[in-house]
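Novice: sequence first, predicted coordinates after that:
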Amino acid sequence: MTYQPLTTASKPWKICSVYPHLKDSYWLSVNYGMVEHAKKLGVELKVLEAGGYPHLEKQQTQIKDCHQWGADAIILGTVDSTAYQGILSQLTGEIPVFATINDIDVTDPDIRKNITAKVGVDWYEMGQAAGEFLAKRHPRGSGVVNIAWLPGPSQRGGTKPVTQGFLDAVKDSDINIIKTMWADNSKELQRNLIQKLFASGQHLDYIVGGAVAAEVAISELRSNHKSDDISIVSTYLSHGVYRGLRRGKILFAPTDKMAQQAMLSLDQAVRHLEDKPIERDLSPKIEWLTPTHLPKDVIADSLSPAEFRPAFSVYNHKVRR
């Protein structure tokens, strides 16, 4: 994707951004991309986070808070693609809304009317990427391999499209899914799933799943002396997955360049406010990462630097703590 981001804003617009949570390195990297661009442009940025995908009411209250704060634009990482059907305009009034990262149901008339532009990758394609990687390694007739599929929470985020993309990609290969296990993206819950998996005694060749499952799998395989027998594939990138790729402990992860997506959302908002040309639907190219292919520019577009801490306010080119 060739895109020229703005280098400055004509005035310190008030941009209010609402995230589902800031509990993992994915949304921390989103925060980083947005905060850096706000500092560069000189706009005012307020960040609110709902504390998790089940917290729809809290997120709705936060959108009202953006309105009361006097936001010129709202950037919404929704907790649920359909939750705002028929009600978005009641929360936002006349303020333009920019959907970021998570899909929102633009077939709903009220949502369609209020979403000015969006940035996001189809999570079906993230699952598909992981599936294609494995299907290429194990084509039909090469010998059946058993995998456990641990995509994350069953209800929220992109796990359903990820699962569909993965299943579609492996259906004509020798990949045999022997177990599908759902749980929220906490290390403890994902660790429990992997321990149950080992306790079942089933023969396994791969653990494939979300970044949290992939990260936890590294230490669980090591402590159970299975690192040489079972390989790990992740459906998205995190700091822990990146470390795993660098050390050869994880074979593959796609990245949707979340820091870049956040920068693009802020850029869309400022372009709209300044009546500049705007692309209304932006989607970075999904990159395949392996231990031997970790391009520096792709990692920089994806992950926050190690020293970055969550930031909730940018004013006059600086983070306010």
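Specialist: Everything's here; your move. Numbering: from 1, shown residues only.

Novice: C-alpha from now on. contacts and neighbour counts both.
Specialist: OK.

Novice: tell me where the stretch 1-150 of the chain has strands.
Specialist: With DSSP state E, counting those that start in this stretch as the criterion, the stretch 1-150 of the chain has strands at 14-19, 44-49, 73-76, 97-100, 115-119, 145-152.

Novice: and here is the other one:
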Amino acid sequence: MPAVKAEARLELDGLRVQTFQSDNPEQAERTVRFEGPEAASKPWRICAVLPNVSDSYWDWVVDGLRQEAAALGVRVAVFEASGYDASGLEQQRRLLMSRCVGGKYDAILIAAIEDGGLNEPLAAARTAGIPVIDLINGYDDTKVSAHAMVDFWHLGSLAAKMTRDMAAKGAVGAKGKARVLWVPGPEMANWVQCGHKGFTETLADVPGIEVISLYGPPFERVQAQLIRDAWDKHGPFDMVVGTAPTAAAAVSLRASGMLPHGMPVLSYYATPTVMDLFARGKLMAVGTDEPVVQARIGVSLAVMLLEGMPVPRVVGPIPRMVHHSD
């Protein structure tokens, strides 16, 4: 991923968005302002490949893709793999080759299961003259034309700061000490590694907080078993922080008495499910990376590339943590 060196803010239908320049020394000190197209000059065909849609996070992404496609007058076809594992990665490779490149789409949006795992089909897309936009998950900057994404380091860091502040107030743990179960997601995913670094680096020098880090696919049933296993293997912990399915699983386990009553639970990104739990007071806080907006930006970037407009390397919403004092 390109290192973030400069940023500018803009309005996308009233939403604040960041744009970033790459690590190129000629670009690093310049800020840019993202100006999306009002309409496309023709009904471009865009191919979007997602990891899966069983996680409701991706429902929001599909909504954003469709919203911006309708607004700009283009068409988006959405294809999904089966999830964050070797089988899902192979499905993404096949979809990119057979559907996107083979179907002669004009542009590709890829939410990659693994950074570096799709180099061959992305090279085929480049040979065919098809621009590729990295959508949300993160991919090698040399293999794509632009990125519509948030750096998950910031979401992990925001979750860590919330954890730190709660521990400092005595809301987590006891006698100045707290054990936190941290489950950032499937280990193979770029966004998970970024989120993990943000969380652990932010807490690295905070005394009294012990972090138990575990990886796992973002499915609630799997996360519930992972949490139970962590309790048995590592002993009691005072707080659960992790993916949206992690948070949902922790809330269910807490309600059934398998986790202590009142244990704080935090999701470091939002889905419809966890926002409902948050609204009902079941979660302490929820991070948000505005997936609908990221998807809309991805479609806009595709149209801009196809129509020869200047395009910033990375554009994404400003991540934030929503809590009950908001």
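Specialist: It's in. Quantities reported herein were computed from a predicted structural model and do not represent experimental measurements.

Novice: give me the TM-score for this pair.
Specialist: The TM-score (TM-score structural alignment, normalised by the length of the first structure) is 0.82; 287 aligned residues with a CA RMSD of 2.3 Å.

Novice: and residue 282 of the first structure, which of the strands of the stretch 1-150 of the first structure is closest to it?
Specialist: With CA to CA as the criterion, residue 282 of the first structure lies closest to strand 115-119 of the strands of the stretch 1-150 of the first structure, at 4.7 Å.

Novice: packing partners for that closest one?
Specialist: Strand 115-119 of the first structure sits against strand 97-100, helix 258-273, strand 281-282, with contacts defined as 3 or more CA pairs under 8 Å, 6 or more residues apart in numbering; DSSP states H and E.

Novice: could you dump those into TSV and include mean neighbour count and distance to residue 147 of the first structure?
Specialist: Formatted as TSV, these follow (neighbours: other CA atoms under 10 Å; distance: least, CA to CA, whole Å):
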stretch	mean neighbour count	distance to residue 147 of the first structure
strand 97-100	25	32
helix 258-273	25	27
strand 281-282	17	34
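
Novice: compare the ones you listed and give me the one nearest residue 293 of the first structure.
Specialist: When these are compared by CA to CA, helix 258-273 sits nearest residue 293 of the first structure, at 18.3 Å.

Novice: in JSON lines, list the strands of the stretch 1-150 of the first structure along with distance to residue 289 of the first structure.
Specialist: Shown next, in JSON lines, are the strands of the stretch 1-150 of the first structure (distance: least, CA to CA, whole Å):
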{"stretch": "strand 14-19", "distance to residue 289 of the first structure": "26"}
{"stretch": "strand 44-49", "distance to residue 289 of the first structure": "29"}
{"stretch": "strand 73-76", "distance to residue 289 of the first structure": "28"}
{"stretch": "strand 97-100", "distance to residue 289 of the first structure": "23"}
{"stretch": "strand 115-119", "distance to residue 289 of the first structure": "22"}
{"stretch": "strand 145-152", "distance to residue 289 of the first structure": "18"}
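
Novice: for residue 224 of the first structure, which of those strands is the nearest?
Specialist: The closest of these to residue 224 of the first structure is strand 145-152. By CA to CA, the value is 16.4 Å.

Novice: who wins for proximity to residue 175 of the first structure among the strands of the stretch 1-150 of the first structure?
Specialist: The nearest among these, by CA to CA, is strand 145-152 at 5.4 Å.

Novice: which bit of the second structure covers the closest one?
Specialist: Mapped onto the second structure using TM-score structural alignment, strand 145-152 of the first structure spans residues 178-185.

Novice: and for the matching stretch, what's in contact with it?
Specialist: Residues from elsewhere that reach stretch 178-185 of the second structure (CA atoms under 8 Å, 6 or more residues apart in numbering): 167, 172-173, 192-193, 195-196, 208-218, 236-243, 246.

Novice: show me how far it is from its chain's centre.
Specialist: Computed by CA atoms, centre = their mean, to the nearest Å, the chain-centroid distance of stretch 178-185 of the second structure equals 18 Å.
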